[in-house]
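S.K.: here you go, sequence then predicted model.
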Amino acid sequence: MAEMSTTSTLPERLQLHGSDHPGMVLVSAPLNGNNYLNWSFGVKRALRAKMKLGFIDGTSVKPNANDPHFEQWIRVDNMVTTWILNSISKDIVEAFMYTKSSRNLWQDLEQCYSECNGPQMYQLQREISSMLQGNSSLSTYFTNMKRLWDEMAELKPTPQYTCNGCKCGTWKAVPDSAAFTQLMQFFMGLNDAFVNVRHQLLVMDPVLSINRAYSMVQSVEKQKQIQMKIADTTEHTILHVRGDGKSDRRRNVADRRIQYCTHCQRNGHNRDSCFKLHGTPDW
């Protein structure tokens, strides 16, 4: 009971729960030296969920040795270090086994595998600018485009405002401008099959969010798919009916060829339908 009381008085960042064990892996894909950007984003997200992000970004500072939380801080820091090491490929993890703290480990990994943002941003921008839907489905095209946008956003530096609280609202225009750019990039890469809906969405006021625009274009794609299925079914039915009609006519011709009239002694009809015997019908 006393142990539970002690744990409950600790700050959340210094608490370890039953699921927090040394064998835990933070991300599904380990760091292999070439995937640092995505890997680091996943690790930070996992640590943020556990209230442990401060150990690697420097905001959770190591207390003095006489601080009552000193030993617990060391314990949690060792746990975070172990989690990160577990999330590194076996081919490269040996180089970081003796790092003294999770903060030092994170800084070492960043220095070794984080490329300069400039070349990465240039390459990402080239991929975004040249991306076309082509033979891809709409969902695949949008997913690939969104992945590039997210990577670009992760690399871009966050604007720093030196004024004492923005009152003119200029800070709101930064994300709005980025969202509008993404919308234009998405529309530019769409196939010509969506030219009509693209024009309709471009003239809407206010401008749609990228997610809303994707949803509406996706609805049009589904309608086109349904119409194509209906058209294919109708065409198949028509061809089937035409085929049956031709078969019936062939059977009628064949039937007439084997018929024989005993009255006029001719082929092609029988006695019951003989015009010479019964006269011409009033058609």
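M.R.: Structure's in. What do you need? Because the structure is a prediction, the values reported are computed rather than measured.

S.K.: every contact and neighbour count from this point should use C-alpha atoms.
M.R.: Noted.

S.K.: who are the packing partners of the helix or strand hosting Arg250?
M.R.: Following DSSP states H and E, one finds Arg250 within helix 210-258. Here helix 210-258 touches helix 138-155, helix 170-189, helix 195-202, going by 3 or more Cα pairs under 8 Å, 6 or more residues apart in numbering; DSSP states H and E.

S.K.: can you redo those helices as a markdown table with distance to Val93 and mean neighbour count?
M.R.: A markdown table is the format used below for the helices and strands packed on helix 210-258 (distance: least, Cα to Cα, whole Å; neighbours: other Cα atoms under 10 Å):
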| stretch | distance to Val93 | mean neighbour count |
| --- | --- | --- |
| helix 138-155 | 25 | 15 |
| helix 170-189 | 38 | 15 |
| helix 195-202 | 49 | 13 |
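
S.K.: just put the ones you listed in TSV and tack on distance to Asn117.
M.R.: Output for those, formatted as TSV (distance: least, Cα to Cα, whole Å):
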stretch	distance to Asn117
helix 138-155	6
helix 170-189	18
helix 195-202	32
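
S.K.: returning to that earlier point: orientation of the helix holding Arg250 relative to helix 170-189 in degrees?
M.R.: 20 degrees (axes from the mean of the first three to the mean of the last three Cα atoms, to 10 degrees).

S.K.: after helix 210-258, next one along is what?
M.R.: With elements assigned by DSSP H and E, the helix or strand that comes after helix 210-258 is helix 275-278.

S.K.: what about versus this one:
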Amino acid sequence: MAARNPRGANAAPIPPMEDSSSPYYLHPSDNPSFQLVPHVLIGSNYINWSRSVTTTLLAKNKIAFVNGTLPRPTEDDWLFSAWLRCNNMVVSWLRNSISAQICSSIMYIDNAHEIWSDLRDRFSQLDTARVYQLRQKIMSLTQGNEDVNTYFTNLRILRDEYRHSQPITWCICVICRCNSASKWNSYQEEECSMQFLIGLNSSFSQIRSSILSKIPMPSLSKVFSLVLQEERQRTIDGNSSYTSVVTPSVSEQPYSANAAQSYNRNRICSHCGKTNHTVDKYFVLHGFPPSFGKGKGKFNAKDGGSFSKSVNYVENSFDECEKSSISTSVDVPSPEQCQQLIHLLQTQLATAAATPSPLPSASPNNPPTTNCASFTGSFSGNCDWEG
């Protein structure tokens, strides 16, 4: 690699080990005990770990030692010692950023590029089972009892890992002019926004409808910002949701709520089968109390015992109980029974008419009376009205 010479073309070149823009340059603060990322590699977090390590190596200008762009020079090369020193420094950084179990498996690999390739081959391959698992978690993820920020973070973690398994673009052009990568990125972002809105609680239905009605649909960051603003507004107002319970007024409440101490719907009359009373307090059978009808209703005898109810009376229990009492307490005879009863009465009347009753003796205190049968038919009796 040619070294830059800021002193001019005729001046002596700067050695790569002293040039801050060269990958062979080591800062005085660089030491083998340095850890590249705070979270070590445990296997399942390889995607996040690799991206964090790549960012740190790019900042330290040492990415060329792991991606293979700066291969190992020959031993007779004058930069061999500088490469070996920087390579061992990167190897120490990688080992410090890996768990002890995984580090033991790469302890005998001295090339940083070989270590990076080995870790990528072991942990970066997403099989079909892992893709299915990620897709299932994304589809079943909902907000639940979590706040909007936590729910969005969990969804973004799963979505980014799933997105990493998908192709970057579908472009097949030699020199891309269709802007396929940008369109594919926009589509993935819109899919994540849609999934975020689907998993929100029903209390955010109003802001969700407002976002879906916008054309074109806002970006994922804008959607999250709008929903988060809605949640903060509810926190300021002191309401966790827009769902409110309206308590009815006293006049709109049913009679059972206004007079819960007088009537109990759990009580059932054994005579009529209705609620709100028992057979021992059935007024139709036992009579109405003297104070009945004051404030609630009045008993009207002209209408056959009907009851004029007030507005808050619970139901037509009195009329129904009265009808039930009439229908159950009186047995209507059949036509045959009526004919037998008439025949029996006629027989008794005929027998009474044929048998004369003896007249009582007359006395001053007991005047004679006349036995006059008050039956229908001819009258055969002697009555001396004048004495």
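M.R.: Cool, the structure landed. Predicted model only: the values in this text are computed from it and were never measured.

S.K.: quick one: the helices in the stretch 1-150 of the first structure, in order.
M.R.: Here the stretch 1-150 of the first structure has its helices, by DSSP state H, counting those that start in this stretch, at 2-8, 36-49, 54-57, 70-86, 102-113, 117-130, 138-155.

S.K.: in contact with the residue mapped onto Gln185 of the first structure from the second structure, which residues?
M.R.: Alignment note (TM-score structural alignment): Gln185 of the first structure maps to Gln195 of the second structure. Residues near Gln195 of the second structure by Cα atoms under 8 Å, 6 or more residues apart in numbering: 138-139.

S.K.: any idea how far Ser186 of the second structure is from Gln195 of the second structure?
M.R.: Distance, Gln195 of the second structure to Ser186 of the second structure, using Cα to Cα, to the nearest Å: 14 Å.

S.K.: and if you look at Phe80 of the second structure?
M.R.: 46 Å.

S.K.: same question for Ser327 of the second structure.
M.R.: With Cα to Cα as the criterion, Ser327 of the second structure and Ser186 of the second structure are 78 Å apart.

S.K.: and for Ile63 of the second structure?
M.R.: 29 Å.

S.K.: equivalent analysis for Ile215 of the second structure, please.
M.R.: Plainly put, Ile215 of the second structure is 14 Å away from Ser186 of the second structure if you go by Cα to Cα.

S.K.: doesn't Ser308 of the second structure fall inside a strand?
M.R.: Yes - per DSSP: H, G, I helix; E, B strand; the rest coil, Ser308 of the second structure lies within a strand segment.

S.K.: touching, it and Asp319? I think so.
M.R.: No - proximity of Ser308 of the second structure to Asp319 does not meet the contact threshold set by Cα atoms under 8 Å, at 9.9 Å.

S.K.: pull the contacting residues for the corresponding residue of the second structure for Ser102 of the first structure.
M.R.: Counting by TM-score structural alignment, Ser102 of the first structure corresponds to Ala112 in the second structure. Ala112 of the second structure is in contact with 65-66, 87-88, 90-91, 94, counting by Cα under 8 Å, 6+ apart.

S.K.: residue in the first structure paired with Ala129 of the second structure?
M.R.: Per TM-score structural alignment, Ala129 of the second structure is aligned with Pro119.

S.K.: just give me the neighbour total for that match.
M.R.: With neighbours defined by other Cα atoms under 10 Å, the count for Pro119 of the first structure comes to 10.

S.K.: next one: Glu110 of the first structure
M.R.: Using other Cα under 10 Å, Glu110 of the first structure has 14 neighbouring residues.

S.K.: gap between it and Asn35 of the first structure?
M.R.: Separation of Glu110 of the first structure from Asn35 of the first structure (Cα to Cα): 12 Å.

S.K.: now swap in Trp171 of the first structure and tell me
M.R.: Taking Cα to Cα as the measure, Trp171 of the first structure falls 32 Å from Asn35 of the first structure.

S.K.: please apply the same query to Gln225 of the first structure.
M.R.: 37 Å.
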